[in-house]
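Peer 1: sharing a model that was predicted from the sequence below.
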Amino acid sequence: MPSAALPATRRDDYAALHESFRWDVPETFNLAEACCTRWARDPATAQRIAVHAEHEDGRRASHSFADIQAAANRLSRALRALGVGRGDRVAIILPQRIETVVAHMAVYQLAAIAMPLSMLFGPEALAYRLEHGGARVAIADEGSLDNLLAARGECAALETVIGVGAAAAGADHGWEALLAAGPADFTPEPTRADDGAVLIYTSGTTGQPKGALLPHRALLGNLPGFVCSQNWYPQDDDVFWSPADWAWTGGLWDALMPALYFGKPIVGYQGRFSAEVAFTLLERYQVTNTFLFPTALKQMMKACPRPAERYRLRLRALMSAGEAVGDTVFAWCREAFGVIVNEMFGQTEINYVVGNCAAQYDDGRLGWPARAGSMGRPYPGHRVAVIDDDGRPCAGGEIGEVAVCATDRAGHADPVIFLGYWRNEAATEAKYASHDGLRWFRTGDLARFDDDGYLWYEGRADDVFKSSGYRIGPNEIENCLLKHPAVSNCAVVPSPDPERGAVVKAFVVLSPGVARSPAADAALVAELQQHVRGRLAPYEYPKAIEFIEQLPMTTTGKIQRRVLRQLEAERATTPVSAD
């Protein structure tokens, strides 16, 4: 495991943190043991609340580590009786509910592999992942059962469907009946830290989704980043909440599992996200630590600019990732919540490798100053570089691809790095570059280092484009547009142009209450163009602006600019009707 606790840092202790940090990953390690069993086994912590569960219809319940362990033991026994063994894949298609937590612990105890899948997936998306991953058992509730059953015919390996709640009647086995059938004791299978634990399918930018196989040790690799981004978590009375889906890395690795690893409660909310729901949950459970996507923060900022006037909050740490927060939202969070946003960068394959730690101490010093708009600095234990197309490190200030070394500065293997893509060795190898005897994982994200070692995001490699010879990234333009009160959200992409190659185009979601008419729209377009022109370089202002109801988003809250790029490319090749 990582050293028991990262040392309390002073403002300029960043270099010392890296120099003193050493990985200490045990040969044997199991997620269920680390995140539940050890707390449930100890009489002093067995009855400690692990999960506060709330449904949007008003139902609420709190569950202790002992409760979760007993249920996980019963489910492990039931799954074993159904033939699930070491290395078998069990699909978990559930929202933020207590059964999701129990299912993960039960699968890990069996040395099987959990396959978390989003509730948003339709039959086709489910069928591909279930078949490709070879899932033997799938667990679903009433929100996902119909889509699962529709996909089942294409999944040759899928032998059993377990229904949770109202889904029990349409499944092979009901959750409650399965758990009631056996005793609440179970002897877990031993696992090595390098054994596969979780198979998560990435959304991908081209081709079919790829399954990233994560080992048990990956959680340990996440911990320095989690501790830092949550301002030296854990502290007394910490309570965590995030709307991030537990089926994705952001919800599973950045919220649920690390909170449980440290024996602290997390809030699970089963329902749709809204700004009002977010503020209500933060107040009701007196949440101290959270992870909120920039999209969520923008909604909250627009809906309630001054939350202190309506809600009693006690946030002490706020992490954000997925998109750049931007200085407008950064400043609002500092003013509205009294906390500085710790932006973080990671991916499913190598999560929590870069970020900030704006820990405020009694003497007023920042433990790790965050800079608005920066991805932050590499977290202790991770060696990060910006590399060129040939794998060579770029000079400071140069834009290149963010890459993570397979070993730390002491030559020890970085535990955060995934095992590889499921059934796709070629794709796994394509993610690596070698230079001077070091092996680097390529992220596909572009950034540059400043003189102080902070990384500044420049977009996905396929998001950056050229217009009239100028290299343009979308983030700076989007952040500028968001400062205008009429803009709720936006995305910038290239629009093909015969003279310039491409022009800057902005798709804009307007704030509620903005008046619409042809004349008003034309006036607002001109106003937004001048808004950007007066703040950025002349070649960066959007020469085309289109107002839309909503932006295409991934299930993890990221803007799908590639969808908009494709739309513009198709429009450019479609003949205009003569009618």
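Peer 2: Alright, I've got the coordinates. Residues are numbered from 1 along each chain as shown.

Peer 1: only C-alpha atoms from now on, for both contacts and neighbour counts.
Peer 2: Will do.

Peer 1: which one is residue 186 nearest to, not counting chain neighbours?
Peer 2: In this structure, residue 186 finds its nearest non-sequential neighbour in residue 73, 5.1 Å apart by CA to CA, 6 or more residues apart in numbering.

Peer 1: look up which helix or strand the one you found falls in, please.
Peer 2: Using DSSP states H and E, residue 73 sits within helix 65-81.

Peer 1: how far does that helix sit from the chain's center?
Peer 2: From the chain centre to the centre of helix 65-81 is a distance of 27 Å (CA atoms, centre = their mean, to the nearest Å).

Peer 1: what angle sits between the helix or strand following that helix and helix 65-81?
Peer 2: Remark: after helix 65-81, the chain's next helix or strand is strand 89-93, criterion DSSP H and E. Relative orientation of strand 89-93 versus helix 65-81 (axes from the mean of the first three to the mean of the last three CA atoms, to 10 degrees): 130 degrees.

Peer 1: any idea which helix or strand comes after strand 89-93?
Peer 2: Next along the chain from strand 89-93, counting by DSSP H and E, comes helix 98-109.

Peer 1: next, the one to line up against it:
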Amino acid sequence: MADLADLHAQYLTEDLDEAGNPRSFALQCPPGFNFGYDVVDRLGALTPDRRALRWCNDEGEQRTYTFGEIQRLSDQAASYFLSQGIRKGDRVLLILKRHAQFWWAITALHKIGAVVVPATNQLMAYDLVFRLSEADISAVVCTLEGQVAHEVEQAEAQLGRSLVKMGVRGTRDGWADFDGGLADAAPFVRPAAADLPAVDDPMLLYFTSGTTAQPKMVVHDFSYPIAHIATAKYWQRVDPEGLHLTLSETGWAKSVWGKLYGQWLMETCVDVYDFDRFDAVRLLEHLQDARVTTFCAAPTVYRFLITHDLSRYDLSALQHCTIAGEAMNPVVFDTFKALTGLELKEGYGQTEMTLAVVTNYWQATKAGSMGKPSAGYDVGLRTEDGTEDGTEAAPGEDGEICIRVPEGARPIGLFAGYAGDPATTQSVWHDGWYHTRDLARKDEDGYFWYVGRTDDMIKTSGYRVGPFEVESVVMAHPAVVECAITAAPDEVRGTVVKATIILAAGYEPTDALKKDIQSFVKHRTAPYKYPRVIEFVEAMPTTISGKIRRVVIRADSERAAREGGPAAGGGDKG
């Protein structure tokens, strides 16, 4: 194995204690930093034979790519994108599941300064029309597996304008062959300095859900990858000679948290297990056979893993495990530790930022706690006391997790704003603070414990679901007059999507109608959004002004769960 280049040390300053653990750290981003050139290409030149990516799928395909190969493939992809008319500032949608092509496609787009818009393959035409229109997407690189390419075509037809469409893993009429295009691409010529992106130019755009509107567009600039040094080094504790697996599809921000930026800055090989349906046994077999050394997943995944006899699998290569995406039940922590000897180190962040609260590898773990504020941010727990931004919450008191943002000094890793929506940006980012709208309380030791959302966001099985997105689809069903989407407790998933519905005249509240509405939603938006629980009611709890009080609905669901009754109206438990 080639020597390490120690690239990350160029961007990180640490103050270490007697044990060699950071008391604090600071990140630096030099002018003109570009992950494609300054990380991928440098590693390709300095350590060309070091493995960068190990990819496999359930069909038995397997391939390992070195940094030298990733450099070459990303250059070919950059040349091909330019031949397709993609230029600096253009917004390109990537729908690539867990295909290896994602890694050289995103790197290539960084090199030419295009804005990458990752998306999940679960989106339907309804979801895509909104994203293509709002983000002004000019090109799509899409898997040809499954039906999502068809959904893109349907959305394109509804938009009434043509997209540059490039297909991966297959061929399809009307789609350019991305893989073939790379093979025939002309040598890549790095753009002139004047044509390269600046550090504060937009690099990534993620759609993230809201409660009273359609998804917002979170923008990160070219400094963002540097913030994930802390993610990989301090939280995930990646081993440069090991193999790191974060179980995320590339359409989600968690993917670049755990499968790209910090891991390659730490020169670790990223493990990619390309599957369609989660299967705990297959995942355990993969952890065993691939000899994964560090692993990160949502609590739901660990809940499924501990239902199996882990002694049947050789997990001896596992050194460190992390958990994020939703609050963790302490029972999961205790059971996993008893079975494996490994503690689950929890962390908290958002699409809008990186880890703000975290249990780093050297810190004592409190089961169920997110950990302590990261040194990468100035984190406050703010209470509402009648002032604009409140005051710092005392131990045991609920407060909103906020990030201090001094004028002109946005910390590396915090988003630049919501694209095209200054009003929403201002609503969460004002008077020197970014407001996460997540509630927590801290104990006497300074550990944070998650409480819930200040708004109505639903987190289920690691997904983030905005009620308005689902309500818009449910309301299109002819039987529905009014609908409120909330979270409901669930023994397996922690939280599921619940629809509280008032029916139109002539419809009866039957189990058959529940299944029909569920099927209706499944076929019109991403499957993870459909309501697993449906309750028919005569009237909604409302405010005097007529706004639905979702907090009352949620409270009713929680009370029903505590009393051991049916799951708040019943529904699909599959």
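Peer 2: Nice, I can see it. These numbers were taken from a predicted model, which means no experiment stands behind them.

Peer 1: thinking again about what came up before, and the residue nearest to residue 186 of the first structure, how far from residue 96 of the first structure?
Peer 2: As judged by CA to CA, to the nearest Å, residue 73 of the first structure and residue 96 of the first structure stand 20 Å apart.

Peer 1: what do you get for residue 219 of the first structure?
Peer 2: Where residue 96 of the first structure is concerned, residue 219 of the first structure sits at a distance of 19 Å (CA to CA).

Peer 1: the two: which is more packed in?
Peer 2: residue 219 (26 against 22; other CA atoms under 10 Å).

Peer 1: map that one across to the second structure for me.
Peer 2: Matched by TM-score structural alignment, residue 219 of the first structure corresponds to residue 225 in the second structure.

Peer 1: wait, what's in contact with the closest residue to residue 566 of the second structure other than its chain neighbours?
Peer 2: Spatial nearest neighbour of residue 566 of the second structure, excluding adjacent residues (CA to CA, 6+ apart): residue 560 at 7.1 Å. Applying CA atoms under 8 Å, 6 or more residues apart in numbering to residue 560 of the second structure gives the contacts 566, 567, 568.

Peer 1: sort out which of the residues you listed are in helices and list them.
Peer 2: Of the positions in the contacts of residue 560 of the second structure, not one sits in helices, assigned by DSSP state H.

Peer 1: strands of the stretch 201-350 of the second structure, start to end?
Peer 2: Assigned strands in the stretch 201-350 of the second structure, in chain order: 202-208, 216-221, 243-246, 269-274, 294-297, 320-323, 344-348 (criterion: DSSP state E, counting those that start in this stretch).

Peer 1: ok now the longest one, how far from the chain's centre?
Peer 2: Shown here is strand 202-208 of the second structure, whose average C-alpha point lies 11 Å from the average C-alpha point of the whole chain (CA atoms, centre = their mean).

Peer 1: who touches the residue nearest to residue 186 of the first structure in this structure?
Peer 2: 106, 183, 184, 185, 186.

Peer 1: swap in 7 Å and give it another go.
Peer 2: The contact partners of residue 73 of the first structure, taken as CA atoms under 7 Å, 6 or more residues apart in numbering, are 106, 184, 185, 186.

Peer 1: if we go to the second structure, which of the residues you listed are intact?
Peer 2: On the basis of both residues aligned by TM-score structural alignment, their matches' CA atoms under 7 Å, what survives of the contacts of residue 73 of the first structure in the second structure is 106, 185.

Peer 1: by neighbours, which of the contacts of residue 73 of the first structure wins?
Peer 2: Counting by other CA under 10 Å, top hit in the contacts of residue 73 of the first structure: residue 106 with 29 neighbours.

Peer 1: which one in the second structure is aligned with that residue?
Peer 2: By TM-score structural alignment, residue 106 of the first structure lines up with residue 108.

Peer 1: next one: residue 170 of the first structure
Peer 2: So, by TM-score structural alignment, residue 170 of the first structure is matched to residue 173.
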